[in-house]
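[1] I need the structure of the sequence given here:
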Amino acid sequence: MLISEAIQRVKDYCCSTDAFTGKPIDPATTRDQVTYGNVDQPCTGIVTCIWPTAGVIRRAGELGANLIVTHEALFWNHGDHQDVVADNRTYQAKRELLDAWGGAVWRCHDYIHAGVPLEADGSLADGIFYGFAWKLGWLGYRTGDLFKCMDYEIPEVSGRELATSLVERLGLNGTRLVGDPEARVRHVRVPMHIMGGPADTEAANAMDAEGVDAFVTMELIDFTTCEYVRDAGMLGQGKCAVAIGHFNLEEPGMEYMAEWLPTALGEGAPEVTFVPMGDTYQYVTAAR
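    The predicted structure follows:
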């Protein structure tokens, strides 16, 4: 099986309608491009990852895998434009590492979010957030739109207990907890990116109106929704947010991809291995 054939089989297995636009995924504009290497060579093995750090690339070489399937960009910018970082020494060193490895990198973002037949009845679910629910043991706690896997009714815990559980189950170095640490949490929501736009206010209002006790977030800037959660906690409304980070939250989806990818590839599938990137964050905490 050529690398190009493996990539096409993954596309064919996933839904081809963009989950965010509702339109067919356009080959010319999709994020899901080959961002490095030659795909016209036999596939010797596949590594799935949230993004290909230097460590992930080295591990792929050790495993004898020459295809990395990543969810996020290789060279730190939307579209993986290499010209804008061409003079950057870290870019140059990473290219040297990639060339020495000799494989190809394919980004799988739009297709895995578009839907993968993961449910017991064969229906579709967002492959990234389904993997998050799977990793936490929360598949049976999903509520609302089951395709999206963004809302959960979990057994009641405190905000602090929720944060501790996330750190333990996701293998993190730590996390940030905003709001009331003793909030009684049952309804948990994973909001979309909280980065300062109008959607932040919508998220805050929905948290209030829909009885969401805790957000588990990707991005969470200090302004907007974060401010709301702090005030809600101080005013006795029992709200909190656990900010674990974008890659930490989405990485389990690429871990779970290694479970279903052999089925998608079918006969002659090469070995598939998930390689974690490790927690993005290290924490220096105050001595108390």
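[2] Please count neighbours and contacts with C-alpha atoms only from this point.
    Fine.
[3] Now residue 245. Nearest residue, chain neighbours left out?
    residue 218 (4.3 Å; Cα to Cα, 6 or more residues apart in numbering).
[4] Enumerate every residue touching residue 251.
    Neighbour list for residue 251: 49-50, 128, 132, 276 [criterion: Cα atoms under 8 Å, 6 or more residues apart in numbering].
[5] and for comparison, fold this next one:
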Amino acid sequence: MTTVRDVVQNLETLLPWPNGEVETVDTLLFGNMDDSIRGVAMTFVASYEALRDAVAEGCNLIISHEGLFYQHMGNCGTLHEDPVARKKLEYIVQNNVAVYRLHDRPHRTRPDCIVQGLAKKLGWTDLIVGSHTASFDAPIVQLPSITLGHLALQVKMAFQLAWVRVVGDPQLTCRRAGLLPGYRGGGSTAIPYLREAGLDVVIVGEGPEWETVEYVRDAAAMGYAKAMIVVGHQQSEEAGMELIADNLRALLAPIPVRFIPLQPVFHFL
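    Prediction:
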């Protein structure tokens, strides 16, 4: 019999970071550690649609990178009387599924598994030539010379997106790139990374639009070779969770491990 505890221990083997050293959101949100597992579903966020897909696939353990109830810390919190949160909670309870939050461990393992998944998705794994010294995993990617406009097109194709947001001159020649998945696109992380690592362009998930975005706008206007491509939080981190699912699958066989992708959350009309 494979239990939730067995799955968590395998995740700790795959992603070696001592959980007890600092505060973490990684924990079992629903279910019990000794629950028997029939199938595992890995996803960027356990949305209502992802939960339904997991149940339909016969999975009774869902591993979610982001929080279920629309905030980073905690669980339902003040939303316990909200009809949307309540219906989601009822669905989890009624279908007797366990839900485990897996956010910090992938990021704090070196190399960062979410960064590695993003690099793999872009086809850049073998182009990583070094790392910028920072508190987070900050790879330096050496690209064949390419204009920012053509690079944006490649990124769109890799993620099968109809759009990405770009700051900078589309004709800029890009040779050195950085990767900042998730919410690392803010000024305190991205600006030193761009400057100190000598990057031409940084690919980010998201960040405050008045920080790095405005820095790159000013840098481009002054003639500096700086640019930014914003792909969205989900798109930048989903591939990392898929990579973890692929690695976990071999350890848990014959228990099925499925990755549940999500449709892009935004519609552009």
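[6] Quick TM-score on the pair, please.
    Put the two chains on top of each other and the TM-score (TM-score structural alignment, normalised by the length of structure 2) is 0.89; 263 aligned residues with a Cα RMSD of 2.3 Å.
[7] rewinding a little: measure the residue nearest to residue 245 of structure 1 to residue 192 of structure 1 for me?
    Plainly put, residue 218 of structure 1 is 7 Å away from residue 192 of structure 1 if you go by Cα to Cα, to the nearest Å.
[8] Neighbour count: those two, which is higher?
    residue 218 (21 against 16; other Cα atoms under 10 Å).
[9] Now do the same for residue 27 of structure 2: its match in structure 1.
    The equivalent of residue 27 of structure 2 in structure 1 is residue 33 (alignment by TM-score structural alignment).
[10] Give me the neighbour count for its match.
    For residue 33 of structure 1, the neighbour count with other Cα under 10 Å is 18.
[11] Could you report the distance from it to residue 86 of structure 1?
    Residue 33 of structure 1 is 19 Å from residue 86 of structure 1, where distance means Cα to Cα.
[12] and the helix or strand encompassing residue 201 of structure 1, what does it pack onto?
    Using DSSP states H and E, residue 201 of structure 1 maps to helix 198-209. In this structure, helix 198-209 of structure 1 packs against helix 225-234, with contacts taken as 3 or more Cα pairs under 8 Å, 6 or more residues apart in numbering; DSSP states H and E.
[13] In structure 2, which residues correspond to the helix it packs on?
    Counting by TM-score structural alignment, helix 225-234 of structure 1 pairs with residues 212-221 of structure 2.
[14] mean shift of the matching stretch relative to structure 1?
    Once fitted to structure 1, stretch 212-221 of structure 2 is off its aligned match by 1.6 Å on average (mean Cα distance after the TM-score superposition for structure 1).
[15] quick one: contacts of the lengthiest strand in structure 1?
    What stands out as the longest strand in structure 1, according to DSSP state E, is strand 151-158. Strand 151-158 of structure 1 is contacted from outside by 138, 141-145, 181-190, using Cα under 8 Å, 6+ apart.
[16] cutoff 7 Å now
    Residues outside strand 151-158 of structure 1 that contact it (Cα atoms under 7 Å, 6 or more residues apart in numbering): 141-144, 181-190.
[17] in structure 2, what residues pair with the helix or strand that that strand is followed by?
    As assigned by DSSP H and E, the chain's next helix or strand after strand 151-158 of structure 1 is helix 159-170. Using TM-score structural alignment, helix 159-170 of structure 1 corresponds to residues 148-159 of structure 2.
[18] how close does the matching stretch sit to structure 1?
    Mean for stretch 148-159 of structure 2 is 1.4 Å (mean Cα distance after the TM-score superposition for structure 1).
[19] and what of stretch 236-249 of structure 2?
    For stretch 236-249 of structure 2, the mean deviation from structure 1 after alignment is 0.9 Å (mean Cα distance after the TM-score superposition for structure 1).
[20] and residue 173 of structure 1, what is it in contact with?
    Residue 173 of structure 1 neighbours (Cα under 7 Å, 6+ apart): 167, 279, 282.
[21] Which strand or helix spans it?
    For residue 173 of structure 1, there is no host helix or strand (DSSP H and E).
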